[in-house]
Every structure is written in C-alpha cells, then in structure tokens.
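# Can you look at this prediction? I've put the sequence above it.
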Amino acid sequence: MNSKNSTTWASYDSDSDKYFDDYSKLYFSNIHRQFIKFLPIQTGAKILDIGCGSGRDALSLARRGYQVTAVEPSNKMLALAQKKNNHKNITWTNDCLPYLLALNNNAYDFILISAVWMHIPPDERETSIKRISDLLKAGKHLAVTLRIGTPDTKRIMYPVSIEELLKQSSKFNLKPIYISRETKDSLSRKEIIWKKIVFEKE
C-alpha cells in the first residue's frame, strides 16, 4: 500500500470484482464486534477508514451516523465501493500510506485500519504509524486488525507481528488498551489467523 510501488495493490485492480464480492459477504458487526464498544459516542464523529476496500465497513459506520473518510489506493476497488456502498456520510479518497497527503491536517475521532498492515513494507511502517497518530485526536481510538499467516502469493505482503506494532506505536503516543486473542479467518482460510488491537492516543 505504499506510494512508491503501485504493484502492491495491482491485484486489487485486476481482480476487483472478486475481492469486492468476497469482502461483501462479511458484516462489520461480526468482523469487528470487538471494536464496537470503542466507537465514538457522539453522532457525527469523524472516522477514518484506511484501506477501505469494498467500502463495507465505511458504509456500516456511515449508517451509524458517523462522518466517514474512506481511503483506498486501488482505483477500481474505490470505484466499486463508491458505486455499490455509497452513502451521504462517506467521503471517498484515493490515497495511501505512509503519507496520506490528501488528508492534510485533518483530525479524526476514530481510525480503522483493517487487513492493511501486511501490505506496508517494514521500512515504511514507522512513518505510517506516525502519520496515523498525527491524524488521531488525543484521547481517541485506533483499531487495527493484523493478518498473521501464509502470504497470498497473488498480492505483495510482508510479515507482521504484534510485537513490532506495539513497539512502533509506543513512539507516537499510542497506548494499547485492548488486544484480542487469536481469531480464525472469516473466509475460512485455515492458514490465516487475526489479532485485533485498539490503541488510545495519549
């Protein structure tokens, strides 16, 4: 998902219909049920969905009354998301980590980064975390899902670990307040497990 290497998300362009259909089979309330209690209380709060993919999560959050900025680097995935999961509360943005330049100096009440971190090259992760922290308001929450397991050879992926993420996030005032147990893959891929982490910005 880095700006220097568009091939990172090339498969999402070439197979956008497949990925859209796969992700649309799942529901926010099931996939992210551990995150729901950390969502902002106030209606109209600003939420950032980094790597929004099909727009499934952005739509669910928008329907809850939040103002959602949905960021996606794949042009074709973004077009599908905007066409099929559009909502008046969603602003669709074509951009990518580590810099997210299109977001300028915006500040958000909640940030979701789900099934994205494995696409970030290790040498860009600290820059990415710093940028994410800068975009998050003090006292608010960042929710991350980590894909742990065999990489998909059709997509560019890098190893991830919760230890690395915790170490890097601690440098930028992000304190872990929830770490899940390992959970099975919702698409029944036996070689993959997930860890979910919520950070609070100090």
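Arrived safely.
# Could you use CA atoms for every contact and neighbour count after this?
Fine.
# Strands along this protein, start to end?
Secondary structure of the chain by DSSP state E: the strands cover 46-50, 67-71, 90-93, 108-114, 136-149, 174-179, 183-184, 192-201.
# what does stretch 150-161 contact?
Residues outside stretch 150-161 that contact it (C-alpha atoms under 8 Å, 6 or more residues apart in numbering) are 7-11, 117-122, 146-148, 191-192.
# for the spatially most central residue of the chain, what are its contacts?
Centroid check for the chain by C-alpha atoms, centre = their mean gives I113 as the closest residue, at 2.0 Å. Taking C-alpha under 8 Å, 6+ apart, we find I113 in contact with 49-51, 142-145.
# The contacts of stretch 150-161, buried ones only, as a ChimeraX selection?
Selection of buried members from the contacts of stretch 150-161 for ChimeraX, criterion 16 or more other C-alpha atoms under 10 Å:
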select :8,9,10,117,118,119,120,121,146,147,148,192
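# nearest to D185, of the contacts of stretch 150-161?
Comparing the contacts of stretch 150-161 against D185 with C-alpha to C-alpha picks out I192 as the nearest, at 5.9 Å.
# Spatially, and excluding backbone neighbours, which residue is closest to the closest one.
G149 (4.5 Å; C-alpha to C-alpha, 6 or more residues apart in numbering).
# just to revisit the earlier point, list just the nearest of the contacts of I113 to S170.
Of all those, S170 sits closest to L142, with 12.8 Å by C-alpha to C-alpha.
# coming back round to it: from the contacts of stretch 150-161, which land in helices?
Judged by DSSP state H, those include 10-11, 122 as members of helices.
# Nearest to K18 among those?
Lowest distance from K18 to these (C-alpha to C-alpha) belongs to S11, with 10.3 Å.
# Relative to P73, how far out is the residue nearest to that closest one when sequence neighbours are not counted?
Excluding the flanking residues, the one nearest S11 by C-alpha to C-alpha, 6+ apart is R155, at 6.1 Å. R155 sits 14 Å away from P73, going by C-alpha to C-alpha, to the nearest Å.
# intersection of neighbour lists for the two?
W9.
# Of those two, which one has the most company?
Taking neighbours as other C-alpha atoms under 10 Å, R155 and P73 compare with P73 leading, 26 against 14.
# who are the neighbours in contact with that one?
P73 sits next to 1, 9, 51, 94-96 when contact means C-alpha under 8 Å, 6+ apart.
# just Y27 next, same as before
By C-alpha under 8 Å, 6+ apart, the residues touching Y27 are 56-57.
# structure B:
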Amino acid sequence: MADNPQTEVLAGYVQDAESLIDRFEALDPAHVLAPVLDFLPAPPCRVLDVGAGTGRDAAWFAQAGYRVTAVEPVAGFRRAGQVLHGGLDLTWSGDKLPELAELRQSGVQFDVLILNGVWHHLKLTEREAALLSLWSLAAPAARLVISVRNGPAPITRPSYGGRADLLLSKAHCIGLSTICHKHTASIQPQNTAAGVTWDWIVLEVPATAKAEVQLGN
C-alpha cells in the first residue's frame, strides 16, 4: 500500500531479495544470537520472529523445540523460507510493523519476541507504535530481544539510526526492564569494514498483569 510507512524499506528488500537469500542463510543463528541466548527461556514456549527474512533464526528456534511464528512482509523471503525450512513446524505471517495488526487481532501472546536487524529501519515516529504493538503481543514475563544497528546501511534499504538510548527510555516508560544490553561488533566482514556495530538489548515484561499504556513524546 502506498501509504504504508514501511513502503520504502520494503521496496528495497523486494529489489534486493534474490541477492540476499544466500547471504542471510550463510550466517549461523547460534553465532548471530550468541549475545542474548543466555537470557532466553527454555522451549517449548512461543517465539515471535519479526522481520524473519528467510526464516534462518526462526528455523533454528523451531529445531530447538520452540513454537515459532515467523513474520516477514517480503513475499520473496517467505517463499524462500518455506522451501528452505519446509520440514519444520513454522507458522508464517506477512504482517507488518509498526502495527502488526493481523497478529494483534489473533489474540496470541508470545514468550519471546525478536527483532533482529529491524529496528533501524523504523522511522523515529514509527518506533513508539512498534513498541506498543510488541507490548500487546507479549505474555507476562516475556522477553523482547532487539538488535539495534549503528552505522551506515545500503541506500536501497534506508536506516533511520539506531538510538538504543531512545529505545531503552521508551521501554522503561511502559514498564519494561532491561536485563541485557551488550555492544558488539558485526559478524559480517563487509559491515565491520563499513564501521557497523550492534547493540543487543533484552527487555523483560512484568510478570504481573500488564496495564494499558501510551507513550508520550
């Protein structure tokens, strides 16, 4: 849809999808997720992988015994993932940030919610809505795992800056607590050469009933 706030970013991924599939799949999920693995609950809890791409990480979680929903709005990535990981019990969704409207309508809640390589693609004006959407999909005591990219991004796939500090500030405003914040180098040589680094953040939802919240500016 022309008025979707993520149109420009998604168009870039549609354009680059064929060249990115092998690059995505070449990375070892255990290596990618190493900074946060110690902070995740054990299977068989529910995992939501938002911006799942080809389902590389989602498949790794499914193989470990988690019940996984992979959210990927780029149809080319979903089709590739369904072929590459077709033998696994993965639920696929074409839902989109920041609203994740279809998932929210389903009423399903998740124990682990992951945004890996996604946050920097959201404009600052979209991040508040995205965080509230994740909040609404999180079960009590859920863990939110967000990787925040620092540094340049390809021109075809715009980055609006990481700003981990703003993410943490907004998260704390709605009652999320920080249980992990690590600054790491990129594991991809081309990104390292370009000066890309990452902040890995794990947030915890209160174990008690969640209140309805709205964020201020």
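Cool, the structure landed. It should be emphasised that the depicted structure is a prediction, and the values quoted were computed from it without experimental measurement.
# counterpart of the residue nearest to S11 of the first structure in the second structure?
Mapped onto the second structure by TM-score structural alignment, R155 of the first structure lines up with R157.
# Now distance to K37 of the first structure too, for the strands of the first structure, in CSV please.
Below are the strands of the first structure laid out as CSV (distance: least, C-alpha to C-alpha, whole Å):
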stretch, distance to K37 of the first structure
strand 46-50, 14
strand 67-71, 18
strand 90-93, 21
strand 108-114, 12
strand 136-149, 11
strand 174-179, 11
strand 183-184, 18
strand 192-201, 11
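# Looking at these, spot the one closest to F28 of the first structure.
Judged by C-alpha to C-alpha, the one of those that comes nearest to F28 of the first structure is strand 108-114, at 11.0 Å.
# tell me, that closest one lands on which residues of the second structure?
The aligned range for strand 108-114 of the first structure in the second structure is 110-116, by TM-score structural alignment.
# Give me the spatial nearest neighbour of V9 of the second structure, chain neighbours excluded.
In space, V9 of the second structure comes closest to R157 once its chain neighbours are excluded; the distance is 5.1 Å by C-alpha to C-alpha, 6+ apart.
# Quick check: buried residues in stretch 165-182 of the first structure?
By neighbour count with 16+ other C-alpha under 10 Å, stretch 165-182 of the first structure contains the buried residues 165, 168-169, 172-176.
# what sits against the residue nearest to I192 of the first structure?
By C-alpha under 8 Å, 6+ apart, the contact list for G149 of the first structure reads 191-193.
# still on that earlier bit, distance of the residue nearest to V9 of the second structure from G65 of the second structure?
33 Å.
# Over to H31 of the second structure?
On the measure of C-alpha to C-alpha, H31 of the second structure and G65 of the second structure end up 18 Å apart.
# Who has more neighbours out of those two?
Just comparing H31 of the second structure and G65: by other C-alpha under 10 Å the higher neighbour count belongs to G65, 15 against 10.
# The first structure: which residue goes with that one?
In the first structure, G65 of the second structure lines up with G65, judged by TM-score structural alignment.
# Could you verify my assumption that that match touches I41?
No: applying C-alpha atoms under 8 Å as the test, G65 of the first structure and I41 come out as separate, 10.3 Å apart.
# for I179 of the second structure, what are its contacts?
39, 201-204.
# redo that, cut-off 7 Å
Contact analysis of I179 of the second structure by C-alpha atoms under 7 Å, 6 or more residues apart in numbering lists 202-204.
# Next, format those as a markdown table and append distance to I187 of the second structure and neighbour count.
Formatted as a markdown table, the contacts of I179 of the second structure follow (distance: C-alpha to C-alpha, whole Å; neighbours: other C-alpha atoms under 10 Å):
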| residue | distance to I187 of the second structure | neighbour count |
| --- | --- | --- |
| V202 | 19 | 25 |
| L203 | 23 | 24 |
| E204 | 26 | 23 |
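# Name the nearest of the residues you listed relative to A129 of the second structure.
L203 (16.6 Å).
# which of the residues in stretch 56-69 of the first structure are buried?
56-62, 66-69.
# Can you redo those residues as TSV, where the extra columns are distance to A107 of the first structure?
Output for these, formatted as TSV (distance: C-alpha to C-alpha, whole Å):
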residue	distance to A107 of the first structure
R56	22
D57	19
A58	17
L59	20
S60	21
L61	17
A62	17
Y66	14
Q67	12
V68	12
T69	11
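# Nearest to N105 of the first structure among these?
Using C-alpha to C-alpha, the buried residues of stretch 56-69 of the first structure come closest to N105 of the first structure at T69, 13.4 Å.
# Am I right that that closest one is in contact with W92?
Yes: with contact defined as C-alpha atoms under 7 Å, T69 of the first structure counts as touching W92 (6.1 Å).
# residues in contact with T127 of the first structure?
P98.
# Aligned counterpart of it in the second structure, please.
Under the alignment (TM-score structural alignment), T127 of the first structure pairs with A129 in the second structure.
# Give me the distance between that match and A80 of the second structure.
A129 of the second structure is 29 Å from A80 of the second structure, where distance means C-alpha to C-alpha.
# Next: W92 of the second structure.
Distance, W92 of the second structure to A80 of the second structure, by C-alpha to C-alpha: 12 Å.
# cool, H172 of the second structure as well?
According to C-alpha to C-alpha, H172 of the second structure stands 37 Å off from A80 of the second structure.
# ok, and the closest non-adjacent residue to the residue lying farthest from the centre of the first structure?
Seen from the C-alpha centroid of the first structure, the residue lying at the greatest distance (C-alpha atoms, centre = their mean) is K190, 22.0 Å away. Leaving aside its chain neighbours, K190 of the first structure sits nearest to K184 (7.6 Å; criterion: C-alpha to C-alpha, 6+ apart).
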